[in-house]
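S.K.: Pasting a predicted model and its sequence here:
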Amino acid sequence: MDKFIPLSVPKLKGKELEYVTNAIETEWVSTGGAYINEFEKNIAKYLNIENAVACQSGTAGLHLALRLCEVKYGDEVIVPTLTFIAAVNPVKYLGAEPIFMDCDDTLNMDLDKLEEFCEKECYLTEKGLINKKTKKIIKALVVVHVFGNMVNMEKIMNIANKYKLKVVEDATEALGTYCTEGKYKSKFAGTIGDFGVYSFNGNKIITTGGGGMLVGKNIDLVLKAKYLSTQAKDDQLYYNHSEIGYNYRMTNIQAALGVAQLERLEEFIQIKTKNYSLYKSKIKNIEGLSLLDFNQNCRSNYWFYSLVINKEKYGLNRDELLKKLSEKKIQTRPIWGLIHKQKPYVNSQSYKIEKANYYLEKIINIPCSTNLSKEEVLMVIKALTNLKLSI
């Protein structure tokens, strides 16, 4: 019987049980407790920033970030179409509308098209950037570091500054990725824009089961995010509230997991990098398959690996390969369905979507867990090779 190789599962072999047990034994299991504060402090130290706010999810963090960017009903926000839908839904939570951008060959937002859109399809006023088509203000830009591959943040910030756009970095897949050259050398993904958001979902490079973290340049706004995440409570005794808040605080049990996982983040990145290199060296010998590169101007966390399929040369298309690998108990997945084609967004504005359509049909993600062994990588390579030979 073939061994099952999952796509991406966590590695919980550190102090997770010790810390979670401590949280339970001390009976601090909800949205108060020492581990929440410790997790925030440790993340901030790792990222070389002042403060961080632990949330129930990356989605909650994105919602808070957009609210603090003053996105409101009737505004517009530029977003990528090639991403997980959680990067876009918070725009709608606030009554705003998304404008969808194409991807480039890294799967990240096409910054040339972004700049072209701002220049040709909009005009700048004292109030901000106005969309010629809708006459609405474009308030912010959500940029996603897809699969841990860092966007060119120097270009993003230049565009944002020129056109008066707030920048929310969706770094939910990119904890540990940082620039290695240029203006933002040594700056981590998520720490360059106005706000950055991380996710600790079960398949992320470190996990709390569920959960997220929000960071930002303006310390007062970061503290405001914490205030809003705890139901905008003005005092702890009489429960007075001056604003509408949310139940978005991370639990102490989740944070206990996070503290233990963060201790091993750099080790996990080393494993991810090593396995990617092994895949890369072997897949290049299989005609019709290639592994998508990561940007060379950053140290990526190598979260997910993207296998590009050329059906004419390999003999199988995306869906056929997914099925064949599943039969061999190797779990893979296609990239997300493009968001501008999803039912809630079919009437939203999009701009020159081309490459996203191309890559949607060409890419699957292959096993990349932090506990993936060399033997398992070679088993995946063998399966890919044998499928090619059998056609």
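M.R.: That came in fine, so what should we check first?
S.K.: CA atoms for contacts and neighbours, from now on please.
M.R.: Will do.
S.K.: Check what contacts stretch 267-277 and list those residues.
M.R.: 176, 205, 301-303, 305, 368-372, 374, 377 (CA atoms under 8 Å, 6 or more residues apart in numbering).
S.K.: hmm, 7 Å instead?
M.R.: The contact list for stretch 267-277 (CA atoms under 7 Å, 6 or more residues apart in numbering) reads Asn301, Tyr302, Trp303, Cys368, Thr370.
S.K.: repeat for stretch 103-114
M.R.: For stretch 103-114, using CA under 7 Å, 6+ apart, the contacting residues are Pro80, Leu82, Met101, Asp102, Val143, Val144, His145, Val146, Val151, Lys355, Ala356.
S.K.: What helix or strand is the second one located in?
M.R.: Translated: Leu82. For Leu82, there is no helix or strand it lies in under DSSP states H and E.
S.K.: Quick check: the gap between it and Leu338.
M.R.: Between Leu82 and Leu338 the computed distance is 5 Å (CA to CA, to the nearest Å).
S.K.: neighbour count winner among those two?
M.R.: The neighbour comparison of Leu82 against Leu338 (other CA atoms under 10 Å) goes to Leu82, with 29 against 19.
S.K.: from the middle of its chain, how far away would stretch 100-110 be?
M.R.: 14 Å (CA atoms, centre = their mean, to the nearest Å).
S.K.: ditto for stretch 84-100
M.R.: That offset, for stretch 84-100, works out to 15 Å (CA atoms, centre = their mean).
S.K.: May I see the buried residues of it?
M.R.: Within stretch 84-100, the residues scored as buried using 16 or more other CA atoms under 10 Å are 84-92, 94, 96-100.
S.K.: Put this next to the first one:
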Amino acid sequence: MSQFIPLSVPNFGAREAALAGEAITSGWVSTSGGKVTEFEQALADYVHMPRAVACNAGSSALHLAAMAAGITRGDEVIVPTLTFIAAVNPLTRYVGAEPIFIGCDDSLCIDPDAVEAFCAERCELRGGKLYNKATGAHVKALEVVHVFGNLGDMERLTEIAQKYHLILIEDATEALGTRFTAGKFAGKFAGTVGDIGCYSFNGNKIITTGAGGAVVSNHPDWAEHAKHLSTQAKTNLLQFFHDEVGYNYRMTNVQACLGIAQLERLEAFIAHKKALYDHYVEKLDGVKGLRILPFREDCTRPNHWFFSLYVKDFALDRDEIIEKLQAQGIQTRPVWALIHEQADYPRNEAYALDKALDYRKYIVNLPCSTNLSMEDCDRVIDAVLAL
């Protein structure tokens, strides 16, 4: 059998090894060490924000965002159902809030029409706050996940958030480097438009620190509070005084070293992702009923993190395709199971789900690593066409 082609794996080189080695040799391997601050500054500079708060996971970043935004027990948060479950748990169950699930549009991101319809038809504004008519709860926040690096419709979503007095949280864990190139937010990066944004550096992300995340915010006090919470909420380092319940969420110095080196390569990674995506489109889109789902490229520069093969009109179904490619040493996967169907969530409201249900059933994600060669890309293409 030919060499195994994974779905998405890290791309490390000599620079990463050298910086991590320096941290290990110095003994500064935990959450103390200058490289964490250096990485935070490099990330903040890259996304044009005044500061970034590095933490140990994207999930931790979202939990910090929820707490910094003041989301608490009894609140409700509008969230997408087509996403990874870590986008929803920290904003809801971790802080005692309840989700309201909304379906997607053709970008795979949360559907702004459905969000607005839900707010207008099922909620009411009272005293400058939005309340759910069915539950009586305060609908406090709206989360957009920039799925697979595709920007959600932020112009519409920011307008909706302002109209209905919602905190706007951006889950940009899949979208580092994605940015607007035209329109109201030209030049702004995913994660920097709303009130608070989060990134992930998990092993399969476009850059990785093994595990890691970061928070940015347009409210400086929220970012400061997130940093405070991430370091056990210490107010006195010597005497170990803590003024609230904090968390051990800080990124380590070794992880930060990886992040510094990876961030230096991010634009090259994005360029290679774009080349791979274009090659898949050229060879597969429109052939045998197959489609490669598009990214929003009219006013954005997506990072093309994951590529979605849409197989509704193909001869084989999603799971048959995945199984047959796996037998040839090619790893693919379906899009996530919808969150409103997951354990503990069916009791929550779900709205405008048709497209999300369809995409769940018919998407196969193709290999897309930043070190995937064009030769291996061709092997994937040939295997799909031979099915």
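M.R.: On my side now, so go ahead. Every value quoted in this text rests on a predicted model; they were computed, and no experiment measured them.
S.K.: one step back: mind listing which of the buried residues of stretch 84-100 of the first structure are in strands?
M.R.: Glu97, Pro98, Ile99, Phe100 (DSSP state E).
S.K.: related to what we said a few turns ago, looking at the contacts of stretch 267-277 of the first structure, which are in helices?
M.R.: The helices, defined by DSSP state H, take in nothing from these.
S.K.: Now flag whichever of those residues is closest to Ile309 of the first structure.
M.R.: Nearest to Ile309 of the first structure out of those is Cys368 (CA to CA; 17.7 Å).
S.K.: Which of the three states applies to Ala44 of the second structure?
M.R.: helix (DSSP: H, G, I helix; E, B strand; the rest coil).
S.K.: one step back: out of the ones in strands among the buried residues of stretch 84-100 of the first structure, flag the one nearest to Ile364 of the first structure.
M.R.: Among those, and counting by CA to CA, the member closest to Ile364 of the first structure is Phe100, at 22.3 Å.
S.K.: Now that closest one. Nearest residue, chain neighbours left out?
M.R.: Ser350 (4.3 Å; CA to CA, 6 or more residues apart in numbering).
S.K.: Determine the number of other residues adjacent to the closest residue to Ala337 of the second structure other than its chain neighbours.
M.R.: Closest residue to Ala337 of the second structure apart from its sequence neighbours, by CA to CA, 6+ apart: Arg360 at 6.6 Å. Arg360 of the second structure has 17 neighbouring residues, counting by other CA under 10 Å.
S.K.: which SSE is the residue with the largest distance to the centre of the first structure in?
M.R.: Most distant residue from the mean C-alpha position of the first structure: Tyr238, 38.1 Å away (CA atoms, centre = their mean). Using DSSP H and E, Tyr238 of the first structure sits in no helix or strand.
S.K.: how close does the nearest residue to Ile366 of the first structure once chain neighbours are set aside sit to Leu325 of the first structure?
M.R.: Spatial nearest neighbour of Ile366 of the first structure, excluding adjacent residues (CA to CA, 6+ apart): Thr332 at 5.0 Å. Remark: distance between Thr332 of the first structure and Leu325 of the first structure (CA to CA) = 7 Å.
S.K.: tell me, how many neighbours does Glu375 of the second structure end up with?
M.R.: 9.
S.K.: how near is it to Leu276 of the second structure?
M.R.: Taken as CA to CA, the span from Glu375 of the second structure to Leu276 of the second structure is 11 Å.
S.K.: count of neighbours near Gln105 of the first structure?
M.R.: Gln isn't right for residue 105 of the first structure; it's Asp. Asp105 of the first structure has 12 nearby residues by other CA under 10 Å.
S.K.: Was I right to think Thr31 of the first structure contacts Met250?
M.R.: Yes: using CA atoms under 7 Å, Thr31 of the first structure is in contact with Met250, at 5.8 Å.
S.K.: Please identify which of the two sits among more neighbours.
M.R.: With neighbours defined as other CA under 10 Å, Thr31 of the first structure and Met250 compare such that Met250 has more, 24 against 20.
S.K.: can you pull the contacts of the closest residue to Gly216 of the first structure other than its chain neighbours?
M.R.: Distances taken as CA to CA, 6+ apart put Phe195 closest to Gly216 of the first structure, at 4.2 Å, once the chain neighbours are dropped. Applying CA under 7 Å, 6+ apart to Phe195 of the first structure gives the contacts Ala65, Val167, Val168, Glu169, Val215, Gly216, Lys217.
S.K.: nearest to Lys282 of the first structure, of those?
M.R.: Glu169 (33.3 Å).
S.K.: Next, the mean deviation of the helix or strand hosting that closest one compared to the second structure.
M.R.: Per DSSP H and E: Glu169 of the first structure is located in strand 166-170. For strand 166-170 of the first structure, the mean deviation from the second structure after alignment is 0.4 Å (mean CA distance after the TM-score superposition for the first structure).
S.K.: Thanks a lot, see you next time.
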